[in-house]
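Visitor: sequence first, then the predicted structure, then my questions.
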Amino acid sequence: MTTPFPFTAVVGQDDLRLALLLNAVSPAVGGVLVRGEKGTAKSTAVRALSALLPQVAVVPGCRFSCDPAAPDPSCPDGPHEAGAGAARPARMVELPVGASEDRLVGALDIERALAEGVKAFEPGLLADAHRGILYVDEVNLLHDHLVDLLLDAAAMGASYVEREGVSVRHAARFLLVGTMNPEEGELRPQLLDRFGLTVEVAASREPDQRVEVVRRRLAYDDDPAGFAARWAEEEAGVRQRVVAARELLPKVRLGDGALRQIAATCAAFEVDGMRADIVMARTATALAAWAGRTDVLAEDVRQAALLALPHRRRRNPFDAPGLDEDRLDETLEQFSGEDEGEGEDDPDPDGPGGGGGQPRPDSGPQGGGDTAVRPEAGEGGEPQMSGSSQEQSAVRAAEPFRTKVLSVPGIGEGAAGRRSRARTEHGRTTGARRPRGALTKLHLAATVQAAAPHQRARGRSGPGLVIRRDDLRQAAREGREGNLVLFAVDASGSMAARQRMSAVKGAVLSLLLDAYQRRDKVGLVTFRGSGADVALPPTSSVDAAAVRLESLPTGGRTPLAAGLLKAHEVLRVERLRDPARRALVVVVTDGRATGGPEPVALAGRAARLFAAEGVASVVVDCESGPVRLGLAGQLAGELGGTAVTLDELRADSIAGLVKGIQSRRAA
């Protein structure tokens, strides 16, 4: 087994180390979500934490790690008698992104359950992680139903597996740690809220600190065991401190003054529900225990807010997590409690993990204000293309709106999502089939129907059916999939009227918001001047697409053919990477083609490539004015798709039309 990188050897990342240690002290805090760019020691720090956890006593032979002092009465391997047990290190179990539901929660042998009437249960990763750490790398790429199962188990401290009337329950209490790179997509706000703490990590910009990072990593790679031995004393010190803080935790007093500050802070930042208040209270208590105090101080409440609230302030998919620290300090000052300052002094304010005090200046972007992702007009934009007198700077998008549902026709088999029909493992049952491989979703009626005609030949004598493998039927289910929504946006001079382009950007932003909610991948191709560019390759980060859209300048000719050909090339490459994910191409244009020789004929030939391959497409017609040429409609015909105007794109315009018809009938 490879020697893990020592936790205390991680350079910087004070907030990350502190958040992990607080959960080690008090698992009730609810886990940690670590957000940050690639190469910032997220995974290294999490994997190193397991070495700092105290050993756990388990019942010998129990696959569910029952505590011998208080065994789980519903343990599938039980019942166990209380008594002495065997000690082993705390486990760190890693959940792969591509794991199945059965691998996570465990699997019942349904064939044995039907034929023999026994509960043959194979534990999953939730059972393995009981009383240890469950680590999910790239948690934002995990399927939604797996995230729901994972967070439900973390909240209840137990896992339930129920299949066709057979149920198994076992304890599943673990420290949940997830890491993610926001560039690859965000978690839904309701899932963000289920993580107790969140930490933003970034690589240091200080040359000396970067040098130390490289020096330590090279030394570890050359001799992992020798490097770990040099940090053994520091590791032992932190391990002892975790044990001491756990023992002190029940004695920590959370006074009324601190509770008022917690409640006032959550109210001031308008967080939804009461989970934030509870998490802040548990975090502040853990901070006091980690600092060796028995009273919670204002500094504990402040640090708890910085760790527990930023991700709960995310109201809009295009908002960045953050907290206005000046406002936080004003709230704490206004509601300072009478019991503040009564606790003992911190015996070790500069101990491992940053203690319970203020965050260090280089601790990463915990604050930064409650700001949106959108930059000001012109910020972060692409280099301006030269040679066009009509070129304009970027304009801000109009306010987004709820769009009508755009979907891909037919039935796919892509990644789980919420846009188009697909054959999935979860959804409504539409039929039955013979299982391919292990049986997971039994279709009971079809199984009984297949077995019934053979009962006499099989010598059935009792009340139960005689079931054989060939009788088993798998449920065929239909749900929804996520698609690749590829935007081809016309940014030419014919679209460059500022008010009009603002409306166009608002429409695309609305479609991006819809793509976020439906769990799609998105890509952005823009065309103007003399060619087309891939402003954003296909990604799950809708936020990144919104930023690129805002900074998009306009002007020049309309190379419509170049834009379509570039989009076609993007789709070709993406099919090689993700062949099961179907695409929806959204062309946002007024239909004019003015760039290059024979622009109209070239655009038509390019459009027919999509039609020949059966790619679903929608043209958002941006033409305005009293005289309309209908070129966008002609383009939609060449693409084999449909055309909608900006007004028709609004879902409320359809609702308004229906209401108008109903009101006229009533009159």
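Guide: Good, I have the coordinates. Bear in mind that the values here come from a model prediction, so they are computed numbers and not experimental data.
Visitor: please count neighbours and contacts with C-alpha atoms only from this point.
Guide: Will do.
Visitor: now do the same contact list for residue 147.
Guide: 139, 191 (CA atoms under 8 Å, 6 or more residues apart in numbering).
Visitor: is it true that it lies in a helix?
Guide: Yes - Residue 147 sits within a helix when classified using DSSP: H, G, I helix; E, B strand; the rest coil.
Visitor: can you give me the buried ones in stretch 323-334?
Guide: Within stretch 323-334, the residues that qualify as buried are 323, 324, 325, 328, 331, 332, counting by 16 or more other CA atoms under 10 Å.
Visitor: now the last one: how far from residue 303?
Guide: What it means is residue 332. Between residue 332 and residue 303 the computed distance is 11 Å (CA to CA, to the nearest Å).
Visitor: try the second one
Guide: With distances defined as CA to CA, the gap from residue 324 to residue 303 amounts to 13 Å.
Visitor: likewise for the first one?
Guide: Relative to residue 303, residue 323 is positioned 12 Å away (criterion: CA to CA).
Visitor: take the one below as the second:
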Amino acid sequence: MRSALANGFPFTAVVGMEDLQLALLLAAVSPAIGGVLIRGEKGTAKSTAVRALTEILPPVEVVDGCRFSCDPAAPDPNCPDSPHTSAGIARPARLVELPVGATEDRVLGSLHLERALSEGVTVYEPGLLAAAHRGLLYVDEVNLLHDHLVDVLLDAAAMGRATVERDGVSITHPARFVLVGTMNPEEGELRPQLLDRFGLTVDVTASRDPAVRVEVMRARLAYEADPIAFIGRYESAQRELAERIVKAQSLLPDVILTDAALRQIAEICAAFDVDGMRADLVTARTAVAHAAWSGRTVVEVDDVRAAAKLALPHRKRRNPFDAPGLDDEQLEQAINDSTPPEPDPDDGPDDPDGGGPGGGSTDPGSEGDPADPDGGGETSENAGSALSGAAPSGQVAGSSEPYKARLLSVQAAGTGVAGRRSRALTEVGRVVGDRARVGRESGKPHLLATIRSAAPHQHARGRSGPGLAVRATDVRLAVREGREGNLVLFCVDASGSMGTKKRMGEVKTAIVSLLLDAYQRRDTVGLVTFAGSAATVALPPTGSVETAVRRLESLPTGGRTPLAEGLLQAAEVLRIAAIRDPRRRPLLVLVTDGRATHGESAFSRARQAADWLARQGIASVVVDCEPRRGVRLGLAAELAGDLGAEYLDLGEVAAGNLVRAVTDRRAA
């Protein structure tokens, strides 16, 4: 352990986060588990617990002077710093933080291009993955990580190595680390491929027990008042926990995973309908680590139960909008169904179902233990599809099963943030040109363009032999075309003029289908509703489409139609969004029958608001929900003309064609 003066908030002083602490400790005991993802609302000590973990981890033996932390007992023969001639030294465990805004060069490392061109030498500058080797790599707000960095992490996690390739030169080095991520689900979901790479996941919430909240406040205030004294009070507990980690690591190779335990894990994973085999493997490794942590040499049912609670919640097959988590009753039923019966004494010692010593059997009383009444926090209604709706019956129209939506895109290439929707000039993608570098700006250099830029100046720079004299001003950066993400803002008429629940249900089904597409493409979405006398921002622009679906499903209808207020509120949302994220282009989807019944000159004011939006260059779609039967006023079509928007009659084209109309929308 390190000196108390160097420590932060003690790991053992964290209050009310037992599941989180257990997951981190098991990942420390067995790095093969694959790391931990921590999901939770703001202010729940997620980052505090992660940063505190390193203070109780055992030191790491490394080759002295090796930038890649090679193990002196088995140095990597392909390490860029090999051959290793120095002796091994012990250094503290390392926690490397990866900022969500980091560049690819900062993560992977980079080649010194100017020296490579001018001196003909390859000089590699290691990145964050090299620093994290044999340690912890921590990504706060991991769900906001750019896709190109996600790809880098996926490659490193799969191969255990990091590779830097640039202009024909390749450098590779070991990169095995425990990946720890924290995120707030309301800010957007995690890319499925990266989610699956986390071995364990924990959902944390602030306790609603006043006594626990008091204890949290007391501990934090005491730490802030006198950090040294506070840390000193936990020094003994920290040392004991650090020693327990070392003992568990040494016991880990001796833990027996019986055939009965393996079969139980397989049956539990099958019961939760998980994809692939990674869930089974991670659950098995976690069960072994839990047994070692508990001081046992044989995996028991309690170890399997603890492992399943941490390894399966993010792997069970579910609708993207279903609430995460594991149903405790279903888990207990799966454990009971898969636990071998106690051997009958009359059967003798050769009972083929015995499974060996400790072969998955345990005290029968433990099988009947009730699930934690606070675990998961899900009611039976919420355990099903999130599309079922949660508002009082008779006031809210529910949607039907969503369908696959086609691509929403804008024709002209933008310069937005990297995504998977519209064409844009981004940091990743195919090279379409080059440009001058501004100052010491980072980015991927364009080799040929850099050479062309430097070539005319060789005589003036005194270069007469082989090689190339390159200045910083010669470096040209590659211009790349990829895909950008967009903001899809739904402006939904929730007034009584929307008519029957069936028609509103069709509208909701169409919007939910578009939200499903946005989820898969990691777009930002927002929801504005208008009814009665005002418009409401039901959901500010966010990456959490799960939250958008919940807000949409609980949306009731009734009252007058403040159409102008809805358009003005949408305009205000887009104005603020443009300030916060100016590179993300919006698409406004207005769902209405065109009626305006609130206030004087209601429809005239609505048309003025529409005209103003059109002059701002906002791409939009108007979905006409006016009934096909009876007299049709055609007000939504007039509104679409004022907006310069794509017009769609919901009654004619049904919900499926809503997707087609939005897909075919092109920017003005």
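Guide: On my side now, so go ahead. Please read all numbers here as calculations on a predicted model, not as lab measurements.
Visitor: now the TM-score, please.
Guide: The TM-score (TM-score structural alignment, normalised by the length of structure 1) is 0.89; 635 aligned residues with a CA RMSD of 2.8 Å.
Visitor: which residues touch residue 661 of structure 1?
Guide: Per CA under 8 Å, 6+ apart, neighbours of residue 661 of structure 1: none.
Visitor: also residue 65 of structure 1?
Guide: By CA under 8 Å, 6+ apart, the neighbours of residue 65 of structure 1 are 58, 59, 127, 128, 130, 131.
Visitor: residue in structure 2 paired with it?
Guide: Aligning on TM-score structural alignment places residue 65 of structure 1 opposite residue 69 in structure 2.
Visitor: try residue 414 of structure 1
Guide: Match for residue 414 of structure 1 (TM-score structural alignment): residue 416.
Visitor: residues near its match, how many?
Guide: 21 (other CA atoms under 10 Å).
Visitor: show the contacting residues for it.
Guide: Residue 416 of structure 2 sits next to 424, 425, 426, 484, 485, 486, 583, 584, 585 when contact means CA under 8 Å, 6+ apart.
Visitor: for it, which non-adjacent residue is closest in space?
Guide: Nearest residue to residue 416 of structure 2, sequence neighbours excluded (CA to CA, 6 or more residues apart in numbering): residue 583, at 4.3 Å.
Visitor: and the aligned residue in structure 1 for the one you found, what does it touch?
Guide: Superposed on structure 1 with TM-score structural alignment, residue 583 of structure 2 falls opposite residue 580. Neighbouring residues of residue 580 of structure 1 by CA under 8 Å, 6+ apart: 412, 413, 414, 415.
Visitor: tell me how far residue 580 of structure 1 lies from residue 488 of structure 1.
Guide: For residue 580 of structure 1, the distance to residue 488 of structure 1 - CA to CA - is 22 Å.
Visitor: again with residue 622 of structure 1
Guide: In terms of CA to CA, residue 622 of structure 1 sits 13 Å off from residue 488 of structure 1.
Visitor: please say which of these two ends up with more neighbours.
Guide: Set side by side, residue 622 of structure 1 and residue 488 show unequal neighbour counts under other CA under 10 Å, the larger going to residue 488 at 26 against 21.
Visitor: isn't that one right up against residue 568?
Guide: No - the pair residue 488 of structure 1 / residue 568 is not scored as a contact, 10.1 Å apart, by CA atoms under 8 Å.
Visitor: ok, longest helix in structure 2?
Guide: Among the segments of structure 2 that qualify as a helix by DSSP state H, the longest is helix 501-521.
Visitor: now check structure 2 for the residue matching residue 616 of structure 1.
Guide: Match for residue 616 of structure 1 (TM-score structural alignment): residue 619.
Visitor: how close does that match sit to residue 643 of structure 2?
Guide: Using CA to CA, one obtains 9 Å as the distance from residue 619 of structure 2 to residue 643 of structure 2.
Visitor: list the contacts of the residue sitting nearest the centre point of structure 2.
Guide: Centroid-nearest residue in structure 2: residue 190, 2.2 Å away (criterion: CA atoms, centre = their mean). By CA under 8 Å, 6+ apart, the residues touching residue 190 of structure 2 are 142, 143, 144.
Visitor: just residue 385 of structure 2 next, same as before
Guide: 319, 321, 322, 323.
Visitor: go with 7 Å
Guide: residue 322 (CA atoms under 7 Å, 6 or more residues apart in numbering).
Visitor: what is the neighbour count of the residue in structure 2 that residue 212 of structure 1 lines up against?
Guide: Superposed on structure 2 with TM-score structural alignment, residue 212 of structure 1 falls opposite residue 215. Neighbour count of residue 215 of structure 2, defined by other CA under 10 Å: 14.
Visitor: over to residue 193 of structure 2?
Guide: Considering only other CA under 10 Å, residue 193 of structure 2 is surrounded by 11 other residues.
Visitor: element containing the counterpart of it in structure 1, please.
Guide: Using TM-score structural alignment, the partner of residue 193 of structure 2 in structure 1 is residue 190. Secondary structure assigned from DSSP states H and E places residue 190 of structure 1 in helix 189-192.
Visitor: other SSEs contacting the helix or strand that that helix is followed by?
Guide: Toward the C-terminus, helix 189-192 of structure 1 is succeeded by strand 197-201 as the next helix or strand (DSSP H and E). With contacts defined as 3 or more CA pairs under 7 Å, 6 or more residues apart in numbering; DSSP states H and E, strand 197-201 of structure 1 has these neighbours: strand 32-36, helix 298-308.
Visitor: swap in 10 Å and give it another go.
Guide: helix 14-25, strand 32-36, strand 175-180, helix 275-290, helix 298-308 (3 or more CA pairs under 10 Å, 6 or more residues apart in numbering; DSSP states H and E).
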